[in-house]
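>>> Here you go, sequence then predicted model.
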Amino acid sequence: MQYVRGMLARQPLLMLLEDLQWADDSSLDLVAHLVSEIPNAALLIVGAARPALFERRPNWGEGQEAYSLLELKALSKRATRSLVEEILQKAAELPEALRELIVEAAEGNPYYVEELIKMLIEDGVIERGESQWQVRVERLAEVRVPPTLTAVLQARLDALPQGEKAVLQRASVVGRQFWDSVVGELAGDAEEVIEVGPLLGALRERELVFQREQSAFADAREYTFKHNILRDVTYETVLRKLRRRYHAQVAGWLEAHAGERLGEYLRVIARHYELAAEALKAAQYLQRAGDEAYKVGSLGDARDCFHHALELLPAGYEAQRATLLVRMGEALDRLGELSAAEERLEQGLSLAERVADRAVEAAALAALGHVAYMRGSCDVGERHARTCLELGRECGDMRGQAQAAVLLSMILIRRGEGDQAERWAEEGLSLYDRIGDRQGVGTALNCLGMMSLVRWDLDRAAQYCHENLALCEEIGDRVGTSRALNDLGEVARKQGDYGQARACYERTLAISSETGNAEMHAIAVINLGMVYLAQVEDGEAWRCLCQGLRESIAMQAKPLALYVLAVMAQLCVRAGEPQRAGELLGVVLHHPSTDSEALEEAQPALEALREAMPPEELEAVLARGAELDLEQVVGEILAGNETSDA
């Protein structure tokens, strides 16, 4: 982001992105993040993709003001004829039979047109001269036109000299992008390492591959296949036995040459090991890739890496399986998939106990405690946290102790026990600092900022939030960044600076949408509703609160849902609906998952009702609300909101 901002400070910027259907979720999220973070910049992003992109990410880009979609149709016959004439403009004479043969076969596919013409050149039907090309009409009748693009490419491959074909086949195992050094080192049982430079030069002349001006590796030239379809067709011609050997060699080459940039190639290496049938190594690299994705807030990618690693991990590696289950559970927790998270964490805990891995046990308990915290079961969360703390102390696991300390701080904040919460947050901060876990330091700073907000010590809260924000941005922790921004929004809201508060919440929403952090997204949209409430924009406030309520219930976060109901009660009072407000307050005041923040937020509406109703009437309406089911109340509110929107 800083790099792009730096370029934009000097000049307008155009970014061209090809084959976006192959981009991973992190890359797609980054593009969306660029647009949302710098909406007024002189930046144009042009991306090309096949329909497969929208099968995987159907709503990608949708809803952003700067986004527009242009669907490209097949070329018309007239346009195809123009393309043929453009490519063959040097031909002294272009026979009608040749032009129509190409047009009819192409069916509007420009890539087919290019490749078929190149095949005809290689077959001698078209002869290229320095200034003029000749069409050998007598050979035209012998031409067998392949019916599909794949068949055209296969025909071109079959016509290649053996050396060029072998190099292209080896390159296809590396991928769409490849490097001459690794291609030159690939060899099967009876093959020798070959000099690939001249052969790649010949393939460049045939426009099957292109050389890039800059390479990702200093000691190798970087190339790319002209099209991914060409790479796929070539790959299918490689013997399966050789594929496995080549993939293992490519993985080893990347390990040896990636250096400090190894993190960028973890998933690539994992994929090569998987295709080499080395499942254990593939699972190990996927675990590392998942860990890196989790650190920067790519939660969906992290979940997918851990899941795939579990699928690949051979039997007998139970300690690693326990770790993967817990790491996947942690990712699912942040994604708001609490039931799935709990299931994986329980599995991981059971397995860790069986193999006596105390550190993994502690991590599982801390994550299970957070799941319980999210659901409003603070007693269960505290029990898990204290067991985690004991385990950490027994086995010297400082990270487990730090996780437990921060979780205890969060639970105590929710209960309104500020002094104890602060002590545990400071304990967590000290432990994380001692082990050099900067991401953990950010979570402890977040707790200290939350504690200061609860106490209305806004200057101190702002100090913690700014320190946390700077740290998270420095280490690339987007989940932590969104938390810090949200808390800065809370500082601004409590100071009455609603414009700044809204800006912070909107940035939080943008980042949370990209990372998939359901908890932070729900909190930010609720807080945005609070801004509208303060500015007496009740319609917008109700809309935001309904969205936050829907998201909270979807992830079973009852304390958040109850907080929303407390705020909605204030809107009902304003709207002249005291009975409805009283019933909502009855739900909030008597539900076991209600925390101190929801109780505090219920007070304005409660005071207003005390002035508007006789005590016995208020008591009756609160009692009526206490008997209501939370999920049913939420369902009725959301159904009513959908009806009004319609």
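Everything's here; your move.

>>> Please make it C-alpha for all contacts and neighbour counts, starting now.
Will do.

>>> Quick one: residues contacting the nearest residue to residue 223 once chain neighbours are set aside.
Nearest residue to residue 223, sequence neighbours excluded (C-alpha to C-alpha, 6 or more residues apart in numbering): residue 211, at 4.3 Å. For residue 211, the contact set (C-alpha atoms under 8 Å, 6 or more residues apart in numbering) comprises 204, 221, 222, 223, 224.

>>> now, which of those lie within strands?
Among the contacts of residue 211, the ones falling in strands (DSSP state E) are 222, 223, 224.

>>> And those residues, which is closest to residue 140?
Nearest to residue 140 among those is residue 224, at 32.5 Å by C-alpha to C-alpha.

>>> wait, what's in contact with that closest one?
176, 177, 178, 209, 210, 211, 212.

>>> Now do it against residue 114, distance only.
Look at residue 224 and residue 114: by C-alpha to C-alpha, to the nearest Å, they are 18 Å apart.

>>> and if you look at residue 313?
Applying C-alpha to C-alpha to residue 313 and residue 114 gives a distance of 44 Å.

>>> Okay, one more to line up with it:
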Amino acid sequence: MERKLATVLFADLVASTELVSGADPEVVRRRVTTFFEGVAQCIESHGGTVEKFAGDAVMAAFGIPRSHEDDAERAVRASLSILEQVHKLGLEARIGVEAGEVVVDDTDSTFATGEAVNVAARLQQAARPGEILIGESAHRLTLTTVETEPAGPLELRGFRHPIPAFRPIAAVDGRRALGSLAAPFLGRDSELELLQNTLERTIRDRRPHVFTIYGEPGVGKSRLVREFLAGVEGATVLAGRALPYGEGVTYWPLAEMVKSAAGITDDDPLEEAQQKLLECCGDEAIAELLGLASGVLEAVEGERGQPEIAWAAREFADELASVQPLVLVFEDIHWAEEPLLELIDHLAQWVRERALLIVCLARPELLDVRPGWGGGRIRSTAIELEPLPREESERLADALLADTALPTKVRATLLDKTEGNPLFVEETVRMVLESGDGRVFDRIPDTLQALIAARIDRLPQSEKLLLQRASVIGRIFWIGALARLAPEFGEEIEDAVEDLLIRDLVTREARSTITGESAYRFKHVLIREVAYAALSKSSRADLHARFADWLRERADNELLEIRAYHLDQACTLLAELDGRPPLELAQTTAHVLDLAGKRALSREANQSARKLLLRAVELEPTLERRYNAARAAWKLADLGSVLVEMSAVVEAAAVAGDNRIHGRALNALSDSILAREGDATRARELADRALDVLDEDDFEGRFGALDTRSLVDWYEGKLGSAEEYETQALAAAQIAGRKDLESKATLELASIQLVRMEDDKAAPLIERALELADASGSIVARASAAMTKGDYHRLRAECDEAEQWLVQAFDLFTEAGSQLGIGKSSSYLARLAWHAGDPKRAEKLLRDAIRLLAPMQERGTLCEAQRVLAQLLVEQGRIEEAEKYALAARETVSAEDLASRATTRLALAQVRVAQGRDDEAASLFREAVEIVRGSEYCRIDLELLPPYVQFLRERERLDEVAALEERLAELAPSAA
């Protein structure tokens, strides 16, 4: 069974009943036979195949059994010819034509099934006598060769929605075997010179530079870089490509670079790979992180996140570039996941005083997800490769054709239809040269897919089969893997692959990542995609499963994510065909997806982890898989999903008696409810349940519950109780040996002292937290400690020190990719800028913070940024806008977050003062003060009281001022 892109034609004799009625049967037979013969002749002369005669109708197919690049055009031309032929007989016909994917039983069969067949049949029934109707796909394939007019959309029987239809008016008018074509490098001299000059400047200035090359498939991005690299001397060159799989291969390009630099193959024993990596990196921590990222090593105790991997990659690049200039080539980054794009940004920003050139190749769709990529950064260049000019296309075609002469019309059509795309030109010339009998068709196809499909169909059946089997493996394939998928070739398989190489469908890889395995690459990814599309889904499923089995035997741990992808493809295809995959396959796939998902989670490739683990849950929903999938959502701040999924996990874990998962799921649920819903009562209840459930020796789990319990009491103004819980959390972190958690707890204790205005107690705690964060190696821990240190100096009006630490925190959060941290540090920097007399900078920082924080649905930080912006806008006299943000802050704040309830009312009170609505302002001031009365929120009191006292004094309400001034004098004598 095979899938093919084909065009189907239905032709029906009009009024056949009237023709038969009362007529001599011999006359009728002769006229109907003449009709059928004429229709068949028109079809066959245009390269179509008559599939069947049914009564007075004819069904024909174009592209079966062999594809042509212009099958849709041929079908339309045949239809026009049929109408002309039938008219000569004094008869009329109606015709329907549509193109699309169909399924045929074998390579020689002409019996096709598929939607295109049904659409063509219904269009024929809807056509008027003497009319041709073609469907949307056929119209799209003949845009430049057939003149049409709209005839739809039409309501056709059996289809839910109207079907677009078009009426053709007229068609627009226009062997020597060869191995590999040697395409010259043409039309890119200026781009090549720019690349060369950029490298020279990078070496001269010893500063990193990012050079992004955009272009449509086949336009010559890779060829340009190959020519550039061929002239690079005295530099280290490492290259890697982002895979189109999109699941669990986040750092694949980095892995290729690391393995290449270290000389590691995918089937190296673990100890040997570790040793090679350590020798290459020269540092155990860097080697471990890069080993995890590249798949050389299994995940170790605890987790290593995206920030640490980025740090290790930076150190790795820095070391290589310290020896000689370094060129890193990232191919196909339009397929890259966000962590890889962040890593490239990280290298460009944080490698210092080194000659590092980062070359990125991408299709324009990268800009859909990263609109600013390649711009807005110093030392960054972005170019788009346009199609070759007409004269360069002519030179390219002439060079490829060599001594083969083409008719002027055919040559002109070739250049028109390829539109300067070098791969289009090359593949089209190849098709002409391989036509076999020296003839060429009237037109050169307008899509590369049609070119490749037709070219593949002209291969000997054995080579076509081999190409299709290789397509299942991927863009790069290994001889051993292909032998597993095509055992009928036996020892001749290498010779067969060499034939594909001679035909220039594949190229040989200079280096294989698996020792002893010759590796080949499809010349272009579209060749692989077209070959794959021709396989039936049942064949694909079988081949994916067989390749996954080969991976298990040869490089299971190293290529775990790839194996998971192929097993999942097999399951998906069989479920589509049979309703569900076989149980054993589903269980195996779920297991491998689970392993790959947990590996991604340990590297903080959380989006990939989420997809992998959700799919594992779908196939076999174990409790641990459900918990890990929900944990990935928690790390992504997808709080809505966390609430739903963790609630279900909590119930299931309770039934199963799994205390570890039960307690930790309660922690996640408690934290998410507090952050998203602001429900401190419910959060406290869940945290207390977690403490009851978790085993006494699960110190890491107990830390989470105690830390959340402390935060709940902080929300409610119970600072003494919050301090007690955080002290217990600190002890749990110490026993667990988690210095990052120990630093977090120490910072929380320091923050409690700061809000009490006991700065002398807070200072040593902050210093201790900084030491712990540095020792932990966690970028987020270091950033959090720096932020608290900076805020400590801000509160004491020590602006220079505050700026230094807060900028450091912002930079570290940026390096870590922590959106919440960036938002928080931006908010603190904004307050500092406002205090220092720079309201413009403060406003920008606050707006940036709000933009980052709003999608997270994290109430506490967002409402504070909103209310500070409102206060800033009031000071600038922008009252209407200030009111908007003050009301938004009051809407955002949690009902049980006492401190923020008070500060958001303060902001709205100041807006009302500016609006002259004194009664409302007075009420809001009173509410704010009453909310925190009796609490230990001394610093909040100090923020609330001065504007309230000023408001009362200006209105000569001195009887209300005395008590407030007394409290203010206690807090800060100089402010009274």
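Great, that's in hand. Bear in mind that the values here come from a model prediction, so they are computed numbers and not experimental data.

>>> hmm, back to that, residue 239 of structure 1: which of the contacts of residue 211 of structure 1 is nearest?
Of all those, residue 239 of structure 1 sits closest to residue 224, with 21.7 Å by C-alpha to C-alpha.

>>> The closest one -> structure 2?
Counting by TM-score structural alignment, residue 224 of structure 1 lines up with residue 521 in structure 2.

>>> Tell me how far that match lies from residue 549 of structure 2.
For residue 521 of structure 2 relative to residue 549 of structure 2 (C-alpha to C-alpha), the value is 21 Å.

>>> Not counting residues beside it along the chain, what's closest to the one in structure 1 that sits across from residue 510 of structure 2 in the alignment?
Matched to structure 1 by TM-score structural alignment, residue 510 of structure 2 sits across from residue 213. In space, and not counting its chain neighbours, residue 213 of structure 1 is closest to residue 222: 7.9 Å by C-alpha to C-alpha, 6+ apart.

>>> Any idea how many residues pack against the one you found?
Neighbourhood size, residue 222 of structure 1 [other C-alpha atoms under 10 Å]: 19.

>>> check contacts around it.
If you count contacts by C-alpha under 8 Å, 6+ apart, then residue 222 of structure 1 has 177, 178, 179, 180, 211, 212, 213, 214, 215, 216 around it.

>>> Of these, which is the most crowded?
residue 178 (24 neighbours).

>>> Now do the nearest residue to residue 281 of structure 2 once chain neighbours are set aside against residue 34 of structure 2, distance only.
Here the nearest residue to residue 281 of structure 2 in space, its sequence neighbours aside, is residue 287; by C-alpha to C-alpha, 6+ apart that works out to 5.8 Å. Distance from residue 287 of structure 2 to residue 34 of structure 2, counting by C-alpha to C-alpha: 79 Å.

>>> same question, residue 209 of structure 2
Taken as C-alpha to C-alpha, the span from residue 209 of structure 2 to residue 34 of structure 2 is 73 Å.

>>> the more surrounded of those two?
Just comparing residue 209 of structure 2 and residue 34: by other C-alpha under 10 Å the higher neighbour count belongs to residue 209, 26 against 15.

>>> which residues of structure 1 does the helix or strand encompassing residue 53 of structure 2 align to?
Per DSSP states H and E: residue 53 of structure 2 is located in strand 49-54. Mapping strand 49-54 of structure 2 onto structure 1 (TM-score structural alignment) gives no aligned residues.

>>> which is the next helix or strand following that strand?
Taking DSSP H and E, what comes next after strand 49-54 of structure 2 is strand 57-62.

>>> what range in structure 1 matches whichever helix or strand comes after that next one?
Once the chain leaves strand 57-62 of structure 2, the next helix or strand it forms, by DSSP H and E, is helix 71-88. Aligned by TM-score structural alignment, helix 71-88 of structure 2 falls on no residue of structure 1.

>>> So which elements touch the helix or strand following helix 71-88 of structure 2?
Beyond helix 71-88 of structure 2 on the C-terminal side, the first helix or strand identified by DSSP H and E is strand 93-104. Secondary-structure packing of strand 93-104 of structure 2 (3 or more C-alpha pairs under 8 Å, 6 or more residues apart in numbering; DSSP states H and E): strand 2-13, helix 71-88, strand 112-113, helix 115-126, strand 132-135, helix 136-141.

>>> Next, format the ones you listed as a markdown table and append distance to residue 406 of structure 2 and mean neighbour count.
Formatted as a markdown table, these follow (distance: least, C-alpha to C-alpha, whole Å; neighbours: other C-alpha atoms under 10 Å):
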| stretch | distance to residue 406 of structure 2 | mean neighbour count |
| --- | --- | --- |
| strand 2-13 | 28 | 26 |
| helix 71-88 | 22 | 22 |
| strand 112-113 | 36 | 18 |
| helix 115-126 | 35 | 22 |
| strand 132-135 | 32 | 29 |
| helix 136-141 | 25 | 20 |
